[in-house]
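> dropping a prediction and its sequence here:
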Amino acid sequence: MDFSAALPTFVITLREGVEAALVVGIVLALLNKAKKSHLNTWVYSGVGFGIIVSVLIGFLFAGIIQAAEQINPQYASVVKPLMEGVFCLLAIIMLSWMLIWMSQQAKKMKAQVEGAVNTALEQNAYAGWGIFSLIAIAVIREGVETVLFIAANFQQGVVATIGAFAGLVGAVIVGALLFKWGIKINIRQFFQFMGVFLVLIVAGLVISALRKFDAAIATIALANNASQSLCFYYQESAPIHSCILGPMVWNTSDILPDNQFPGVILKALFGYRQNLYVVQAVGYLTFLLTVGSLYFRSITNAVRINSQKQASAQK
């Protein structure tokens, strides 16, 4: 079994899980400080509810995928890659937004959670429901992002799920180390490090999405003469066809195949493909120059501000 497919889901689930674990840990600490530990049950219920909803959404996506695979073969060759491309696009949008938003809001997270908990506690009889909603929303948000990424790569099957489960276990361990045993972990550096991997993983999704759309459009274009104009680049003699991706940039299948080690690792974590086309290369670089540069600028600013604070404290 090829476990390389588990690496991206492990990275994403670990990062998303740690973010949810931070919210849970902060809420439990605040409840303990306010001598409201009897509301802890609502916290754990919110975690359980969030996980169940995320799993149900995963089953919904799986049902959609199975329905696409079982339709008339004449249409499945179009619907299936088109659906894969749409899932990839949604995952790219959600994960990119989360990455940029988190890099800008991380320093405010504790204050925001404290404000939400204080507001919930002011509701007296409905305080439990307020805490439950806060935790459930946090867990569902992270869970949906992970499930959507798995759906965008549903050819990975069980292996991707194993990676997600391992990432969830890792997030629980990190949360326990922080809040139960009081072990100091530099959370800022953790998110920055995982964020770099996430940028490259999502950039790989850009390549996958373009290839899926290319496959769907090629099937439509070649089905009848009236639709052939959809393919602006197609070579009958080419061993590997491209419809909307332009000419091939490289073919490294003989040197570094992406289905064997170490190419399979590079593919899983950094978006490497043994066959890369012009449009894919442009899309990959465009993503890195936009979303990637925004992310790196945000963490660079965070490091600079943190260094200035440390310098001021030492004076």
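Okay, I see it. Quick caveat, the model's predicted, so the values are computed rather than measured. Numbers count the residues shown, from 1 in each chain.
> hey, let's count contacts and neighbours off CA atoms from now on
Fine.
> all helices for the chain, in order.
6-33, 40-70, 73-105, 109-121, 127-152, 158-179, 187-223, 263-270, 278-287, 293-314 (DSSP state H).
> can you redo the ones you listed as JSON lines with distance to Pro247 and mean neighbour count?
Compiled in JSON lines, the helices of the chain are given as follows (distance: least, CA to CA, whole Å; neighbours: other CA atoms under 10 Å):
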{"stretch": "helix 6-33", "distance to Pro247": "28", "mean neighbour count": "22"}
{"stretch": "helix 40-70", "distance to Pro247": "30", "mean neighbour count": "17"}
{"stretch": "helix 73-105", "distance to Pro247": "20", "mean neighbour count": "18"}
{"stretch": "helix 109-121", "distance to Pro247": "46", "mean neighbour count": "16"}
{"stretch": "helix 127-152", "distance to Pro247": "25", "mean neighbour count": "23"}
{"stretch": "helix 158-179", "distance to Pro247": "31", "mean neighbour count": "19"}
{"stretch": "helix 187-223", "distance to Pro247": "13", "mean neighbour count": "20"}
{"stretch": "helix 263-270", "distance to Pro247": "21", "mean neighbour count": "21"}
{"stretch": "helix 278-287", "distance to Pro247": "6", "mean neighbour count": "17"}
{"stretch": "helix 293-314", "distance to Pro247": "27", "mean neighbour count": "13"}
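> show me the one of these that comes nearest Ile255.
helix 263-270 (9.5 Å; CA to CA).
> quick one: the closest one to chain centroid distance?
16 Å (CA atoms, centre = their mean, to the nearest Å).
> that helix relative to helix 187-223, how many degrees between them?
For helix 263-270 against helix 187-223, the angle by axes from the mean of the first three to the mean of the last three CA atoms, to 10 degrees is 110 degrees.
> helix 263-270 to helix 6-33, inter-axis angle?
Here helix 263-270 points in a direction 40 degrees away from that of helix 6-33 (the same axes, to 10 degrees).
> hang on, the earlier thing: as a markdown table, the helices of the chain with distance to Gly246 would be great.
Listed next are the helices of the chain as a markdown table, based on distance: least, CA to CA, whole Å:
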| stretch | distance to Gly246 |
| --- | --- |
| helix 6-33 | 28 |
| helix 40-70 | 28 |
| helix 73-105 | 18 |
| helix 109-121 | 44 |
| helix 127-152 | 23 |
| helix 158-179 | 31 |
| helix 187-223 | 10 |
| helix 263-270 | 21 |
| helix 278-287 | 6 |
| helix 293-314 | 26 |
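> and here is the other one:
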Amino acid sequence: MLAPFLIMLREGLEAALIVGVIASYLRQTGRDGWLPAIWIGVLLAVAASFAVGAALEFASAEFPQKTQELFEALVGLVAASLLTGMVFWMRKAARTIASDLRHSVDEAFATGSGAWGLVAMAFFAVAREGLESIFFLLAIVQQSPGPGAALGALAGVAVSVAVGYAIFHGGARIDLRRFFRWTGVLILIVAAGLLAGVVRQLHEAGLWNLLQTLAYDLTGVLPVSSPVGAVLAGLFNYHDAPTVGEAAVYVAFLAVTLFLLLRPHAPAPASQAATPVQPARVRP
């Protein structure tokens, strides 16, 4: 339940920031009448995300057992890839996203695309986060069935909406750079667990039979069925008896991605200095 909450909180806040920057800029430039185009794009993106999720779930129900395992492995791989891409995209884009979005709004009006341009901007911003969320939730539900994932996801969306509202209308101040940095660390740990699960599912599908000896066995110390084990499994996809292949993928992925995420940013040239993400009263 904790992992879906964390992912949906971050995904929802990213979408809220992007949409909020566009909406705030329209207000600042006296274009309030174009705001409905933004909400149309948001609603279309939400509907498209749900449609993709329903189609994938319906299709997977028709697969035989081994094909089902392969499908789950592919969903887990896509989910881990999208989560990793999300983390590094925001690391790179956070310093310039506000100015880039404002430039895109001005360009939409300059080229005459107007409403359609705004609809497209909002649609692609929210659809990107929505599709990432759909693949992630499918992977989590397939590896950990039960109502916890759905409840955690709904709670994450609710909190992200509340935080977004507080930022844009209530004057709340959040250190967004630090927020995205440390939630990025947790999300990479979740992605590592998904990739370890992919190795397990490929073995169950009969496609991977290497490195199948146990790396360690904690079933007598910290089983997944215990309260702490259940929490670790829900948050980090913890497994009490992983194979060498699963453990190797987990450790190698984290070693590379955490190094790349936590290394200092290269200083931007003065000519490319850009506005950080700071719609309304957000402190970067």
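All right, it came through fine. Not measured: the values here are computed from a predicted model.
> TM-score for these two?
After superposition, the two chains reach a TM-score of 0.89 (TM-score structural alignment, normalised by the length of the second structure), with 267 aligned residues with a CA RMSD of 1.8 Å.
> between the helices of the first structure, which gets nearest to Ile244 of the first structure?
helix 187-223 (5.7 Å).
> helices and strands around the closest one, which ones?
When contacts are defined as 3 or more CA pairs under 8 Å, 6 or more residues apart in numbering; DSSP states H and E, helix 187-223 of the first structure sits against helix 6-33, helix 73-105, helix 263-270, helix 278-287.
> among those helices, which is nearest Leu168 of the first structure?
Checking those against Leu168 of the first structure by CA to CA gives helix 6-33 as the closest, at 5.7 Å.
> run the chain-centre distance for that closest one.
14 Å.
> okay, now the equivalent of Thr29 of the second structure over in the first structure: neighbour count?
In the first structure, Thr29 of the second structure lines up with Ala34, judged by TM-score structural alignment. Counted with other CA atoms under 10 Å, the neighbours of Ala34 of the first structure add up to 11.
> quick one, what contacts Ala34 of the first structure?
If you count contacts by CA atoms under 8 Å, 6 or more residues apart in numbering, Ala34 of the first structure has none.
> how much space between it and Ala151 of the first structure?
According to CA to CA, to the nearest Å, Ala34 of the first structure stands 41 Å off from Ala151 of the first structure.
> same question, Ile52 of the first structure
For Ile52 of the first structure, the distance to Ala151 of the first structure - CA to CA - is 17 Å.
> what's the answer for Trp129 of the first structure, then?
The gap separating Trp129 of the first structure from Ala151 of the first structure is 31 Å, by CA to CA.
> now Thr257 of the second structure, nearest residue through space, not along the chain?
On the basis of CA to CA, 6 or more residues apart in numbering, the spatially nearest residue to Thr257 of the second structure that is not a chain neighbour turns out to be Leu188, at 7.3 Å.
> residue contacts, whichever residue in the first structure pairs up with the one you found?
Mapped onto the first structure by TM-score structural alignment, Leu188 of the second structure lines up with Val199. Neighbouring residues of Val199 of the first structure by CA under 8 Å, 6+ apart: Ser96, Leu288, Val291, Gly292.
> contacts for stretch 53-70 of the second structure, please.
Contacts for stretch 53-70 of the second structure (CA under 8 Å, 6+ apart): Phe71, Ile134, Phe135, Leu138, Gln201, Leu202, Glu204, Ala205, Gly206.
> show me which pair in those residues is furthest apart.
With CA to CA as the measure, no two of these lie farther apart than Ile134 and Gly206, at 26.3 Å.
> mean offset of stretch 14-26 of the first structure relative to the second structure (after superposition)
On superposition with the second structure, the mean distance recorded for stretch 14-26 of the first structure (mean CA distance after the TM-score superposition for the first structure) is 0.7 Å.
> contacts for that stretch?
Contacts for stretch 14-26 of the first structure (CA under 8 Å, 6+ apart): 43, 110, 113-114, 135, 138-139, 142-143, 146, 164, 166-172, 174-175, 179, 191, 194.
> with stretch 38-51 of the first structure instead?
Contacts for stretch 38-51 of the first structure (CA under 8 Å, 6+ apart): 24, 27-28, 31, 128-129, 131-140, 143.
> turn the helices and strands packed on helix 187-223 of the first structure into a markdown table, columns for distance to Gly157 of the first structure.
Listed next are these as a markdown table, based on distance: least, CA to CA, whole Å:
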| stretch | distance to Gly157 of the first structure |
| --- | --- |
| helix 6-33 | 10 |
| helix 73-105 | 13 |
| helix 263-270 | 14 |
| helix 278-287 | 25 |
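> which stretch among the ones you listed comes nearest Ile207 of the first structure?
Closest among those, using CA to CA: helix 278-287, at 5.2 Å.
> now the angle from that closest one to helix 73-105?
Orientation check (the same axes, to 10 degrees): helix 278-287 of the first structure against helix 73-105 gives 20 degrees.
> in the second structure, which residue range corresponds to helix 278-287 of the first structure?
Counting by TM-score structural alignment, helix 278-287 of the first structure corresponds to 244-253 in the second structure.
> after superposition, how close is that stretch to the first structure?
So stretch 244-253 of the second structure averages 0.8 Å relative to the first structure (mean CA distance after the TM-score superposition for the first structure).
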